[in-house]
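Visitor: The following comprises the amino acid sequence and a computationally predicted model.
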Amino acid sequence: MPEKIKILLVEDNPADVELTAENLASSKILHDLFVVGDGVKAMDFLRRQGEYADVPRPHLVLLDLNLPRKDGREVLEEMKADPVLKRIPVVVLTSSKAEEDVIKSYDLQASAYVVKPVDLQGFGSIVKGIDWFWFSVVKYSPE
């Protein structure tokens, strides 16, 4: 793995962004966290377009489903249809417990589907667990 893991968080809720950032900061994995607040910006970031022309390619995307401008399902579908982006693992991190969202996300090749816990401790455990699993357990090659 590279010296610093690049994580893209696609989340429009400032409180969830802050909680995710705080919990990743307390993990032992060296990382850079990038945040965008809607699906259009997510695709611009991933394709390195416009204001994101010089950003690094992320090693992991944490994707909310309910986003403005372009929802997470559309982002996931576009990523997995793109030969450059399709290998990037995508963890859907959402408040939706709807079975149809779970099925649709896996049909669109999400790497994992995680429902955000409502309590702070649970949320922290989930974020740290995602970080640990994807960067300590899973063998991944972005190239």
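Guide: Great, that's in hand. Numbering: from 1, shown residues only.

Visitor: CA atoms for contacts and neighbours, from now on please.
Guide: OK.

Visitor: Name the residues that touch stretch 91-108?
Guide: Here stretch 91-108 makes contact (CA atoms under 8 Å, 6 or more residues apart in numbering) with 60-66, 73, 76-77, 80, 110-117.

Visitor: Below is an additional structure, to be compared with the one above:
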Amino acid sequence: MLVEDNPGDVRLIEEAFKSAGFATTFHTVTDGAAAIDFLQDQAATDSGPNLDLMLLDLNLPRTDGFEVLETIKDDPALSSLPVLVLTSSEATEDIVKSYELCANAYLTKPTDPAEFADIGRAVEAFWIDEATLPPVPS
């Protein structure tokens, strides 16, 4: 799942994963409220959320990324979802707060669009190829 309000960043992230050779299907929403609605709808199904991981921007309209993290942390049906914060903020307080709210990683968006491919490769190499993630319900 990709939670990102900037259409240019959505395109760069999707292209980064494609160029890394990672066959990804993104469910993309553009604000935190839509992300929470989607997650809660998925959690209400018998199998729970059918997501491998979430890429979450912090600076979102309506409901910010911190509120999304808080919702995930506080809901047992969602709390095992790996969440990678991918944001432009380099503020120490944002990093600390993200980890306090159980983010699994904090990544700063590159300033050079070409560097997004490095993010895609890094996420694939660790989170998909190496890390053992909770099973995705079938």
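Guide: Sure, I can see it. Keep in mind that what you see is a predicted model, and the values were worked out from it rather than measured.

Visitor: What subset of the contacts of stretch 91-108 of structure 1 is buried?
Guide: Burial by neighbour count, 16 or more other CA atoms under 10 Å: within these this picks out 60-66, 73, 76-77, 80, 110, 113-116.

Visitor: all helices for structure 1, in order.
Guide: Secondary structure of structure 1 by DSSP state H: the helices cover 14-25, 39-47, 72-81, 99-107, 120-132.

Visitor: that older thread, narrow the contacts of stretch 91-108 of structure 1 to those in strands?
Guide: Residues of these located in strands (DSSP state E): 60-63, 112-115.

Visitor: quick one: the residue sitting nearest the centre point of structure 1 from L9 of structure 1, how far?
Guide: Residue closest to the mean C-alpha point of structure 1, counted by CA atoms, centre = their mean, is L62 at 1.2 Å. In this view, L62 of structure 1 and L9 of structure 1 are 5 Å apart by CA to CA, to the nearest Å.

Visitor: next one: P56 of structure 1
Guide: In terms of CA to CA, P56 of structure 1 sits 14 Å off from L9 of structure 1.

Visitor: And those two? Which one has more around it.
Guide: L9 (24 against 15; other CA atoms under 10 Å).

Visitor: just checking, that one touches F34?
Guide: Yes - the pair L9 of structure 1 / F34 is scored as a contact, 6.1 Å apart, by CA atoms under 8 Å.

Visitor: about what we covered before: may I see the helices of structure 1 organised as a markdown table, with distance to V138 of structure 1 added?
Guide: Formatted as a markdown table, those follow (distance: least, CA to CA, whole Å):
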| stretch | distance to V138 of structure 1 |
| --- | --- |
| helix 14-25 | 17 |
| helix 39-47 | 22 |
| helix 72-81 | 19 |
| helix 99-107 | 18 |
| helix 120-132 | 9 |
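
Visitor: Minimum distance to V90 of structure 1: which of those has it?
Guide: Between V90 of structure 1 and those, the tightest spacing by CA to CA is seen for helix 72-81, at 7.7 Å.

Visitor: which bit of structure 2 covers that closest one?
Guide: On structure 2, the counterpart of helix 72-81 of structure 1 by TM-score structural alignment is residues 65-74.

Visitor: Next, the mean deviation of that stretch compared to structure 1.
Guide: Its aligned residues in structure 1 lie a mean 0.5 Å from stretch 65-74 of structure 2 after superposition (mean CA distance after the TM-score superposition for structure 1).
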